[in-house]
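A.B. asks: Sequence first, then the predicted structure, then my questions.
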Amino acid sequence: MADRTPLDGTFYERAAGLYDLVATAPGVRSWRVRAVDALDLSPGDTVVEMGCGTGANIPYLREQVGTEGRVIGVDLAGAMLRQAQARTERAGWENVSVVRGDATTPPVGTADALLATFVVGMLEDSTEAVETWLQCVGAGGRLALLNAGRSPRPAAMPLNLCLRLFVRLAAPGNRLRRRSPLRALEERWRRAREALFSETVDHREQRLGAGLVSLVSGRVPE
């Protein structure tokens, strides 16, 4: 997936431990809970997470689907998946599995819902990715996307600067380019959001984290 993303996959291999600390921080956890809630999961459902990383969303997904359901996490970074697997094994969740794969060509079948947090902004063709993910969701199921971008709120300017720095550090191939990697990420998010809204019904949209994080979801028509 390295040639399809503006961010460097090796960054996430090297920084898996640090990423997990950030991904499970109290404020970030609240965003993840909101994203899982947007899926409207029920006990017994099968849910797929694209770009599951270190498995920060897995506890919330597993709680919603219960022991009768199934959680499948997909990620390309081996270091991330090892932490996700360790998290799953420590909890003793036999109905949770993580697999290595490209989110743009997911190695999964049909599910009741699909989640992708902080992923679509990394994908060169985010429109095609969302369309592919929708094919993995059965009729009546929901797809939810969570992604970061600059906040429109004046008070959030320091947060916007921090986000810009993070994205540039995580995108070594783009550091010397005139075009901002953050702007590229935001354009990919815009296209993903449009693809989701054009192919689904019952749309929902929320701004979280002082406007720095966007959460959108839609239901596959029956």
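C.D. replies: Yes, it's here.

A.B. asks: rest of the way, CA atoms for contacts and neighbours
C.D. replies: Fine.

A.B. asks: in the chain, which residue is closest to the centre?
C.D. replies: Thr117 (1.8 Å; Cα atoms, centre = their mean).

A.B. asks: which residues are contacting the strand or helix carrying Arg82?
C.D. replies: Assigned by DSSP states H and E, Arg82 belongs to helix 78-91. Contacts to helix 78-91, defined as Cα atoms under 8 Å, 6 or more residues apart in numbering, come from residues 12-14, 16, 52-56, 75, 96-100.

A.B. asks: Ok, stretch 21-30 next?
C.D. replies: By Cα under 8 Å, 6+ apart, stretch 21-30 touches Ala56, Gly209.

A.B. asks: can you do 7 Å?
C.D. replies: Defining contact as Cα atoms under 7 Å, 6 or more residues apart in numbering, one finds that stretch 21-30 is touched by Ala56.

A.B. asks: Could you give me the buried positions within that stretch?
C.D. replies: Ala23, Thr24, Arg29 (16 or more other Cα atoms under 10 Å).

A.B. asks: Go through those residues and flag which are in helices.
C.D. replies: Ala23, Arg29 (DSSP state H).

A.B. asks: from the buried residues of stretch 21-30, which is closest to Glu124?
C.D. replies: Closest approach between those and Glu124, by Cα to Cα: Ala23, at 23.1 Å.

A.B. asks: How much space separates that closest one from Pro59?
C.D. replies: Ala23 is 13 Å from Pro59, where distance means Cα to Cα, to the nearest Å.

A.B. asks: this is the comparison structure:
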Amino acid sequence: MTESAQEFYGRWARLYDLIARRTPGIARLRKRAAAACRLEPGDTVVEMGCGTGANLPFLRERVGPEGTVIGIDFTRPVLERARAATAASDNVHVVRGDATQPPVGAPLEGAIPAGGDGIDAVLATFVVGMLEEPTSAVDDWCDLVGPDGTVVLANAARSRAWYAPPVNAVFRAIVVLSTPPTTRLRYENDPHVRLDEKIAAAHARLRERAVAVADETHVFGVVRLTGGRLEY
């Protein structure tokens, strides 16, 4: 993530947190994403790009007090909110790092064990559209969980439903407003088109890598959720 993007998301951390937790239907979606991780009590799950931590309680509910939840994000103001929200849970760790280069084996509290040892699932919600090479990130996450692990992606893209035109008009406005810099009125390439391309590529790569795949759509067909179990 570029420095300008970090500053942008850091500046809007409070509003982002409100949207992440209070948007109608979003809690149900986050609960569904946590369920798709196929977690059991005692498991370890890593969330790439955890933001303000809205998914972390749902993941902790799945792994129980004996499991481990690790959230990774690169933006400090966002992480501060995630840490504050999970301070009461001693098995939830929030680590500053890049989702494309997670702190594997780093000497940090809550750092990910090297070689995928003990990592049962990776979750990434509304993240791959921000990455330059989303398919490479998906490959890395699949390698991280290893055999019989699960990778789950949830991302927003233009709806394909019959009622899509008005929904997509709103979606495009949101994408433009949330793409730094927001002062730009015209883009050489529409950001929502590029976003669609990245998300389609990332979800396709997960389907290629996994032996068992679940595909769902939510929120008027805008949100795609793909969960894939890796081969033994």
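C.D. replies: Ah, there it is. Treat the numbers as computed from the prediction; the structure is a model and nothing was measured.

A.B. asks: now what about the TM-score between them?
C.D. replies: The TM-score (TM-score structural alignment, normalised by the length of structure 1) is 0.93; 217 aligned residues with a Cα RMSD of 1.6 Å.

A.B. asks: follow-up on the earlier one: the residue nearest to the centre of structure 1 matches what in structure 2?
C.D. replies: Aligned by TM-score structural alignment, Thr117 of structure 1 pairs with Thr125 of structure 2.

A.B. asks: For that match, which non-adjacent residue is spatially closest?
C.D. replies: Ala154 (4.6 Å; Cα to Cα, 6 or more residues apart in numbering).

A.B. asks: and Ala103 of structure 1, that's in a strand?
C.D. replies: No: checked against DSSP: H, G, I helix; E, B strand; the rest coil, Ala103 of structure 1 lies outside a strand; its state is coil.

A.B. asks: From Val213 of structure 1, how far off is it?
C.D. replies: 21 Å.

A.B. asks: So between the two, which is more surrounded?
C.D. replies: Ala103 (24 against 18; other Cα atoms under 10 Å).

A.B. asks: which parts of the helix holding Arg82 of structure 1 are buried?
C.D. replies: Residues of helix 78-91 of structure 1 classed as buried: Gly78, Ala79, Met80, Leu81, Arg82, Gln83, Ala84, Gln85, Arg87, Thr88 (neighbour count, 16+ other Cα under 10 Å).

A.B. asks: if I line the two up, what does the second one land on in structure 2?
C.D. replies: Residue-level alignment of Ala79 of structure 1 against structure 2, with TM-score structural alignment as criterion, gives Pro77.

A.B. asks: so where is the biggest strand by length in structure 1 in structure 2?
C.D. replies: When structure 1 is parsed with DSSP state E, its longest strand is strand 137-148. Matched against structure 2 by TM-score structural alignment, strand 137-148 of structure 1 falls on residues 145-156.

A.B. asks: Find the nearest non-adjacent residue to Val108 of structure 1, please.
C.D. replies: Cys136 (7.5 Å).

A.B. asks: circling back to that earlier point, what's the most distant pair in the contacts of helix 78-91 of structure 1?
C.D. replies: Arg14 and Val96 (24.8 Å).

A.B. asks: which bit of structure 2 covers the helix ranked longest in structure 1?
C.D. replies: In structure 1, with assignment by DSSP H, the single longest helix is helix 181-199. Mapping helix 181-199 of structure 1 onto structure 2 (TM-score structural alignment) gives residues 191-209.

A.B. asks: For stretch 213-229 of structure 2, which outside residues touch it?
C.D. replies: 36-37, 148-161, 203, 206-207, 210-212.
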